[in-house]
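[1] Generate a structure from the sequence data that follows.
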Amino acid sequence: MLTKEKHIQQLYLQFLCGDDDAFSPLYNALFDDLMHYGWRLSRNQEVVEDAIQDLFLKLYQKSFTLNDTSRLKPFLFRALKNTIYNQLKRNARSTELNIENLEFTLSYTIEEKLFSQDKYALTDEVKNIMDSLTERQKEIIYLRFIHDMTIDEIAQIMDINTQSARNLISRSLQKLRESSTKVSIIILI
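    The predicted model follows:
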């Protein structure tokens, strides 16, 4: 049985080879992940959905192609982030908006992934610890542990070099460990 990532790669290759019937399953395979990521960058569902539609329109028109099909998902995450940022900047009509300072909502995903088991209860303490992370720390935790992306993929999405991504993940985990032994134990599970 194919993993989700391998299935996405296979669909993308089929589409690139001219199989238009592979486009709809490719869209369906990627939509939820893109929607969840976009939702964390902007709580405006319309903006996120429009950005995803724009990405897939460009993909369908083959405005871009990737030689390394294993990097499609990180590429689309990065493109989605930039599209949302540009839309928010246009809506704000301000140049003060900085892509590095986009609010990144993490708590819902952490609740789903780490605390959905009955034996763990989400406490105010854990919420406060997660809220104490910077936006970039929340984003890197999300990409690394929720989407299981590599450091190279994260660096691509966050537009930083690989060593900076390693440093950021290390600092983020260190902050969580220092904040609470309970969170450290949960992350290590």
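[2] From here on, just use CA atoms for contacts and neighbour counts.
    Will do.
[3] for this structure, which helix is longest?
    helix 72-92 (DSSP state H).
[4] mind checking how far Ser170 is from Asp68?
    Taking C-alpha to C-alpha, to the nearest Å as the measure, Ser170 and Asp68 are separated by 28 Å.
[5] And the strands in this structure, which stretches?
    Using DSSP state E, the strands of the chain do not appear at all; there are none.
[6] In it, which residue is most central in space?
    Here the mean C-alpha position of the chain is nearest to the C-alpha of Tyr37 (C-alpha atoms, centre = their mean), at a distance of 4.3 Å.
[7] Which parts of this protein are helices?
    For the chain, the helices identified by DSSP H occupy 4-16, 23-41, 45-60, 72-92, 107-114, 124-131, 135-141, 151-158, 162-179, 181-188, in order along the chain.
[8] can I get these in a markdown table with distance to Ile99?
    Below are these laid out as a markdown table (distance: least, C-alpha to C-alpha, whole Å):
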| stretch | distance to Ile99 |
| --- | --- |
| helix 4-16 | 27 |
| helix 23-41 | 10 |
| helix 45-60 | 15 |
| helix 72-92 | 6 |
| helix 107-114 | 20 |
| helix 124-131 | 19 |
| helix 135-141 | 10 |
| helix 151-158 | 10 |
| helix 162-179 | 16 |
| helix 181-188 | 28 |
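[9] Please give the structure of this sequence too, so both can be compared:
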Amino acid sequence: MSKRLPTQHAQELWQEYRSGDMYALAKLMQAYYPDLFHWGMRLHPDKEFVKDSIQDTFLTLWKLQSTINEVENVRSYLMVMLKTRILRELSRKSVTHQAHLSDEYSFSVEFSPDLRMIEEEHEIYQLRKLEQMINSLPDRQKELIYLRFYQSLSFEQIAEVMQLGRQSVYNLLQKSLTSLRKNWAPGTLLLLVLPWLQG
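    Down below sits the predicted model:
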């Protein structure tokens, strides 16, 4: 995964975009595209649909340029926008089963090999086992763990993306970690992962 755009630089680009600089918005899209694509693929498995949703999100931002507000965190704001767009589109397309914007959507977690320095076969096995365990959790718990571990969002940012209160985020994380601990023997890869989840 490429190095993420520093928060201060992102804020500067956001202000330039709000002032009418389309190039600044293009730089934000370029910087955050990998994160947004990976995030979108967790919400819906169709690559072209996710790519179109990201493009539509930035087109919408350009149209709103003159009225858009300041934001505390650009990346989490973009993730909220993309999630809302994807779920609205899925809801619009589905007549028999609507994907409501609050709770009813599927979510999957997949760790790519570049997340960790994996050299031993047993480490790959442990990572895949962890992936399976996380994917056995309820969707909201999977989403929270993904946001905390893969996207490295703060609890405040997770609360924004998931539209939850901060205390609800804490409670949901503790519930998720308790479930994972119950099904994992001490001394395994989970002990390396938990500091990332709790930090």
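[10] Tell me the counterpart of the residue nearest to the centre of structure 1 in structure 2.
    Applying TM-score structural alignment, one finds that Tyr37 of structure 1 aligns to Trp39 in structure 2.
[11] where's the closest residue to that match other than its chain neighbours relative to Ser19 of structure 2, distance?
    Among residues not flanking Trp39 of structure 2 along the chain, Met79 sits closest, at 7.5 Å (C-alpha to C-alpha, 6 or more residues apart in numbering). As for Met79 of structure 2, its distance to Ser19 of structure 2 is 22 Å (criterion: C-alpha to C-alpha).
[12] Neighbour count: those two, which is higher?
    Ranked by neighbour count (other C-alpha atoms under 10 Å), Met79 of structure 2 and Ser19 place Met79 first, with 23 against 12.
[13] Can you tell me what the more buried one aligns to in structure 1?
    Matched to structure 1 by TM-score structural alignment, Met79 of structure 2 sits across from Phe77.
[14] and that match, what is it in contact with?
    Residues counted as contacts of Phe77 of structure 1 (C-alpha atoms under 8 Å, 6 or more residues apart in numbering) are Leu34, Tyr37, Ile157.
[15] Now the last one. Nearest residue, chain neighbours left out?
    The shortest distance from Ile157 of structure 1 to any non-neighbouring residue, by C-alpha to C-alpha, 6+ apart, is to Arg78 (4.3 Å).
[16] Go ahead and confirm that neighbour touches Met158.
    Yes: with contacts defined as C-alpha atoms under 8 Å, Arg78 of structure 1 counts as touching Met158 at a distance of 7.0 Å.
[17] Neighbour count for these two, which is higher?
    When Arg78 of structure 1 and Met158 are compared on other C-alpha under 10 Å, the one with more neighbours turns out to be Met158, at 22 against 19.
[18] what's near enough to touch the aligned residue in structure 2 for that one?
    In the superposition onto structure 2, Met158 of structure 1 corresponds to Met162 when matched by TM-score structural alignment. By C-alpha under 8 Å, 6+ apart, the contact set of Met162 of structure 2 is Val80, Leu144.
[19] Repeat that for the one 10 residues further on.
    When the contact criterion is C-alpha under 8 Å, 6+ apart, the partners of Leu172 of structure 2 are Gln141, Leu144.
[20] quick one: it from Leu190 of structure 2, how far?
    Leu172 of structure 2 sits 18 Å away from Leu190 of structure 2 when distances are taken as C-alpha to C-alpha.
[21] burial of the aligned partner of Pro6 of structure 2 in structure 1, as a residue count?
    Per TM-score structural alignment, the equivalent position to Pro6 of structure 2 in structure 1 is Lys4. As a burial measure, the neighbour count of Lys4 of structure 1 was computed by other C-alpha under 10 Å and equals 11.
[22] I'd assumed Tyr142 was in contact with Lys113 of structure 1.
    No: using C-alpha under 8 Å as the test, Lys113 of structure 1 is too far from Tyr142 to be in contact (10.0 Å).
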